[in-house]
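1. When you get a sec, could you give me coordinates for this:
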Amino acid sequence: MSRALYQILEWITRFAYINVLWVLFTLAGGILFGLFPATIAMFSLVRQWLRGNSDSPVLKSFWQYYKSEFFKSNFLGLFIYGISFIFIFNIFFLYANMGELLTWTTAPLLAGMLLFIMLLFYLFPTYVHFDLSIAQTFKNALLMMFVSPVHTVFIFVSLLAFYFIVYVIPALGFVFGASFYCFITVWFSLDVFKRIAEKKTR
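-> Below is the predicted model:
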């Protein structure tokens, strides 16, 4: 029992620590240029942990991923920033010109935003799991999203449950927000990757 409790506390500490590192390294890159290298570093470490490699020093590994993926991850970030800007611009434009009709006239736009959010569930796990170009990363993440609707639903449900917990205990959002999102998406994505690989071997 004490052994199990120790392991639980160790994992809790790890995820709190990596969440702090994610915040610090994001700030170190001026937020705009630090967000995606820090995110990729966090996803890379969590992927290692879930695959059984949890012995490497956290800070050293995080810094190595951050440095090595700085430019490529920011290139990925440019696409995400661009797509996000298009959605946000269109919402504000429609709201400014149509007012109360917004909810009826933006159905396709909101559907596109939903698809984009679901794509993000698989985008970072795909990036850290495969050695692909940015275009191939988007393509494969999109494929994962469409071939694994059940996993996508589980991700939604898990994140929604965490949202309600954070609503009751806001401090948990500051301590585990990014790392919990990372853990959930990587955990389910690894199962998707495994299933697809097994189908290919058959």
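
2. C-alpha only now, for contacts and for neighbours.
-> Fine.

3. In this protein, which helix is the longest?
-> Looking across the chain with DSSP state H, the single longest helix is helix 171-201.

4. Can you mark which positions in it are buried?
-> Neighbour counts over helix 171-201 (16 or more other C-alpha atoms under 10 Å) mark 172-173, 175-190, 192 as buried.

5. Following up with a second sequence; could you model it the same way so I can compare the two?
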Amino acid sequence: MRTTFLDWYQRMGRLGLRLLCLHLLWLAWTLRGGILLGTFPATAALYGVLRDDARHAARHPEEPPALTGLRARFGELWRREFGAANRLGAALACCWAILVLDRQVVERLDLGALGPVMAGGLTVAGVWLGLLTALAWPLQSHFDEGARALLRRALILTVARPATAALAGVGVGVLLCVYYLVPGLVPVFGLAAPAALTTAVLWRSGVLAARDAPVALAAAETPRLRRQAVSD
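-> Reported below is the predicted structural model:
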């Protein structure tokens, strides 16, 4: 019993340290890109490293990923995904801007009985868009496709695997609530914790496993997986 507790304690400690390092790298490379051009590539690099970690854990479950080379790998992914990540981020930002604008219009105009209906519809759309945003980035780290194809995959995932998508969304929501209640966790783990959670959910459910990806996400085409960066 004591050994099991110590193993669990050490695993949690290593996980916390890795998430802290990833968060600091995300901040550093976001600033390196001038925030505006660095945020989305840093996010893609974060999910790319978490993808490497998931593959490593699947092949070597008893061997934790090493911190050695983490900075170099993060920088490599940041540079490689710079254009693709900014295109995906711009597409998501446009969707959010349209949703926020529609919300403001509905709140300011007197639409009568139609107002509450439209407000409720926009709320549902906001939740769905938030879920698509949470799913798009782990998919982007796994599939070598453009922004439109990735958003389509995220949309298909919410329909074809609603339980998996809901679990990822609820998990992120719970983490955001924890961040709200304990603000001190934000500068420690930042985006790294929600990213790790969504990545873990999609990998454990088999959505991102190479053998399951064509069934789960592609109804009529074979997905183009990114080149594996970790040796088998």
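
6. And the TM-score between these chains?
-> Laid over one another, the chains give 0.87 as their TM-score (TM-score structural alignment, normalised by the length of structure 1), with 200 aligned residues with a C-alpha RMSD of 2.4 Å.

7. one step back: just checking, what packs against the longest helix of structure 1?
-> Judged by 3 or more C-alpha pairs under 8 Å, 6 or more residues apart in numbering; DSSP states H and E, helix 171-201 of structure 1 is in contact with helix 2-28, helix 35-50, helix 107-129, helix 149-168.

8. Tell me what angle the first one forms with helix 171-201.
-> With axes from the mean of the first three to the mean of the last three C-alpha atoms, to 10 degrees defining the directions, helix 2-28 of structure 1 sits at 100 degrees from helix 171-201.

9. And for the second one?
-> What separates the directions of helix 35-50 of structure 1 and helix 171-201 is an angle of 70 degrees, with the same axes, to 10 degrees.

10. Show where helix 35-50 of structure 1 falls in structure 2, residue numbers please.
-> Matched against structure 2 by TM-score structural alignment, helix 35-50 of structure 1 falls on residues 39-54.

11. How many residues are close by residue 127 of structure 2?
-> Using other C-alpha atoms under 10 Å, residue 127 of structure 2 has 12 other residues around it.

12. Aligned against structure 1, show me the partner of it.
-> So residue 127 of structure 2 corresponds to residue 114, using TM-score structural alignment.

13. got the contact list for that match?
-> By C-alpha atoms under 8 Å, 6 or more residues apart in numbering, no residues touch residue 114 of structure 1.

14. What spatial separation is found between it and residue 23 of structure 1?
-> Remark: distance between residue 114 of structure 1 and residue 23 of structure 1 (C-alpha to C-alpha, to the nearest Å) = 26 Å.

15. Equivalent analysis for residue 65 of structure 1, please.
-> As for residue 65 of structure 1, its distance to residue 23 of structure 1 is 15 Å (criterion: C-alpha to C-alpha).

16. Could you look over the helices and strands packed on helix 171-201 of structure 1 and pick the most buried one?
-> helix 35-50 (a mean of 24; mean count of other C-alpha atoms under 10 Å).

17. The helix or strand just after that helix relative to helix 35-50, how many degrees between them?
-> As assigned by DSSP states H and E, the chain's next helix or strand after helix 35-50 of structure 1 is helix 58-68. Our comparison of helix 58-68 of structure 1 with helix 35-50, counting by the same axes, to 10 degrees, yields an angle of 130 degrees.

18. residues in contact with helix 58-68 of structure 1?
-> Contact with helix 58-68 of structure 1 is made by 18, 21, 37, 38, 40, 41, 42, 44, 45, as judged by C-alpha under 8 Å, 6+ apart.

19. a markdown table for those residues, including distance to residue 168 of structure 1?
-> A markdown table is the format used below for the contacts of helix 58-68 of structure 1 (distance: C-alpha to C-alpha, whole Å):
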| residue | distance to residue 168 of structure 1 |
| --- | --- |
| 18 | 23 |
| 21 | 25 |
| 37 | 31 |
| 38 | 28 |
| 40 | 29 |
| 41 | 29 |
| 42 | 26 |
| 44 | 30 |
| 45 | 29 |
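
20. which one in structure 2 is aligned with residue 124 of structure 1?
-> With TM-score structural alignment as the matching criterion, the partner of residue 124 of structure 1 in structure 2 is residue 137.
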